[in-house]
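# Below is the structure, and that's it, no one-letter string:
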């Protein structure tokens, strides 16, 4: 009797272009396993919004596996220990998995030792393969992009297997419902299903639709009111579609190349945390360790106002309310909202990172950390601290009026001329809060804080 092999699934919940699955099928009967590990990641245990997505993505994957003659086995606990025990239980001597960049997953991979076979498949190029002339990791995206481009295109995607060989006996599986991944009442994720359909099938449908409309991407991607972004980030995060599938799907024209650069940014972020695994908690530039962030009751009140979309800045509030309602925020608005928290409110970027980690369906360790540190100016490759986004100017420049009306209903009746700053125009509705800090005051406070660093 051929011994089974384990397929360890994490953020690679797909059958198409799944190198670990293909390799496992070539060795014998395959037992696909997902381990809900809330212990190994520690502080980085999967956030609440991601848990909603995970529940539905696992359900979709289980159905897809059944269509191929297989089952999805669910277990809880420390991944390395659970997989080791399951290998003993089933007689499996080999575990196949796709390589991950997160430090806790790398630790689990190391713990599994030689019985684990790792495969590349969640990035455009193998993790750690795009290096400088001296063999180090790139710290600047533009240089990374040039080096990565020399390795592109990434090759053809692998087809899904026609059938997955099954073991003679399946091990016991926990029930997905028993994991209680969906929030209990009051269910703040109740409307997520209006915007999202997790799973591989939807990821490919959405990719096909975006590829057909990619011509509008470069011109409209910064307009919050336009439906021009791909909205594929949570599908990418959970590995329901591979980056190379998307690279090959979009045209090589200007708009398509801009999107391909966004895919490359994911590779850059993942490679950066290979070299700096604690990037989600530590400033990339040590100089900023001495920055005096605001703390105390006033700062805590401002943080709560930011989280709830009650800052008095319509574009910021619209973004934060969109985040709470849908688990996602327009990319341009993410930068505006993040800059406002760090610069205008002088609140530590890690507070914002934690909030995004819990409320974004696409919260990704590398992307989240690198993006926050880019906006904050604390990162290895980042915006200058002195470049402070003016949210009111950004709102008008990127025509956010319709977007604001959608997410801040108190301002629905405000005129087009006043929608970006109703307080300054003297028409702020009583139900909408006054600005918690004036733009010039916040900007000056941020500049002074940085000046004290010397």
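All right, it came through fine. Keep in mind that what you see is a predicted model, and the values were worked out from it rather than measured.
# Only C-alpha atoms from now on, for both contacts and neighbour counts.
Noted.
# helix or strand for residue 31, which one?
Secondary structure assigned from DSSP states H and E places residue 31 in strand 30-36.
# for comparison:
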């Protein structure tokens, strides 16, 4: 009996999984392997919210494999050495893993190659709808602007969606670690796992996505991002399904999937952009002021839309995308603090905390990334009027303002009576871009 190993990373699913599909085709028996790697903890990726969601994902995947004749094998230690030892123990004919885009993924792949040689097979297309680098502009290695990337993405051939395997036969007698328990930092996390993700996808009213996804109060986004981050759902499968359905909602949804692919292809080409400015604007960020940054983290800036978003993040480990952009603009453009301060805080709490999307969205807002308008300021008051016109989102997350009616909730400093317990604005509402303009000499 031949044996292959499917080393799973951010592809914790049965459906449309090139790694699992290839391993099943390569051998009589397959070991679906997940390694609890201490280097992941050291790199800061295993924050409590994501660790709790991951535990759900692993439990769910094991339960899905059991009826197929398989099970998930968990081992602990450095991924490359653990996998090489198991391959030697089983005399595995091949080891299969998904290609990643981060510096961490590249280092892991090099270590796996050193230990496994030609037995290692790295598969593209597990983590994104289109492989990073599949489309490039003439003479360059990646697209730096979204719109031309979107056009190229739309015209490119995409990988065929793979069916879930009918059988996954795993050798008996293999030792396995228990699924680790983890307490989330945020009490309102969703359940993890492929089955939960597919239920959410099947029940989501895709035809209304274009209408609802910017409406903060409606909470009408798909909330599929955690399932995409952990690979419980395939971006390729979702893009194909939405394209088949068609309509304005499906088109708007696919566009957001393309944004995700766009950021992955940028990070794949420029791994250092996870820590360094993609485009240096000569910024000399103000020092990290403890009082202001703490107010921002706690949702006590005195600007209700910013505070509502930050409190939603603390409660749910997730934040509406538009609120993310507004909160990020407030930190980087209004307070003029380094985008890395905000990116670290988001990665600590976001259950969908994806390195490519988090870091490059922060850079887009800060003006150091791919935005063609680097001095753009998302005014929290104008954004509140557009995205939360009746104030329902703010009242949901800022109880001190729950009694304030209508749009007045966005400007509590204009009320005759100051809301009890709610702070004054930490910067002048009439000078929201003053620090940025001085620093970048825009006046």
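Perfect, thanks for sending it. These numbers were taken from a predicted model, which means no experiment stands behind them.
# Pull the number of nearby residues for the nearest residue to residue 372 of the second structure once chain neighbours are set aside.
Distances taken as CA to CA, 6 or more residues apart in numbering place residue 145 nearest to residue 372 of the second structure, at 7.6 Å, with adjacent residues excluded. Counted by other CA atoms under 10 Å, the residues lying close to residue 145 of the second structure total 14.
# what residues are up against residue 145 of the second structure?
Residues near residue 145 of the second structure by CA atoms under 8 Å, 6 or more residues apart in numbering: 370-372.
# Tell me where the stretch 101-250 of the first structure has helices.
Remark: helices assigned in the stretch 101-250 of the first structure by DSSP state H, counting those that start in this stretch are 103-112, 141-149, 192-195, 200-213, 217-220, 233-237, 243-249.
# which of the residues in the fourth one are buried?
Read that as helix 200-213 of the first structure. Buried residues in helix 200-213 of the first structure, counting neighbours by 16 or more other CA atoms under 10 Å, are found at 200-204, 206-207, 210-211, 213.
# Repeat that for the fifth one.
Going by neighbour count (16+ other CA under 10 Å), the buried part of helix 217-220 of the first structure is 217-218, 220.
# counterpart of that helix in the second structure, which residues?
Structural correspondence for helix 217-220 of the first structure: residues 209-212 of the second structure, per TM-score structural alignment.
# returning to what we had before: of the contacts of residue 145 of the second structure, which are reproduced in the first structure?
Under the criterion both residues aligned by TM-score structural alignment, their matches' CA atoms under 8 Å, the contacts of residue 145 of the second structure that remain in contact after alignment to the first structure are residue 370.
# Which single one of the contacts of residue 145 of the second structure is nearest to residue 263 of the second structure?
Checking these against residue 263 of the second structure with CA to CA, the nearest one is residue 370 at 9.4 Å.
# these two touch, right, the closest one and residue 359?
No - using CA atoms under 8 Å, residue 370 of the second structure is not in contact with residue 359; the gap is 11.5 Å.
# who's more crowded, the two?
Neighbour count, other CA under 10 Å: between residue 370 of the second structure and residue 359, residue 359 has more, with 26 against 21.
# residue in the first structure matching that one?
Using TM-score structural alignment, residue 359 of the second structure pairs with residue 369 in the first structure.
# contacting residues around that match?
279-281, 353 are the contacts of residue 369 of the first structure under CA under 8 Å, 6+ apart.
# Make a PyMOL selection of whichever of these turn out to be buried.
Per 16+ other CA under 10 Å, the buried members of the contacts of residue 369 of the first structure correspond to this PyMOL selection:
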select buried, resi 279+280+353
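# re the thing from before, which position in the first structure aligns with the residue nearest to residue 372 of the second structure?
Alignment note (TM-score structural alignment): residue 145 of the second structure maps to residue 140 of the first structure.
# And residue 177 of the second structure, by the same measure?
By TM-score structural alignment, residue 177 of the second structure lines up with residue 174.
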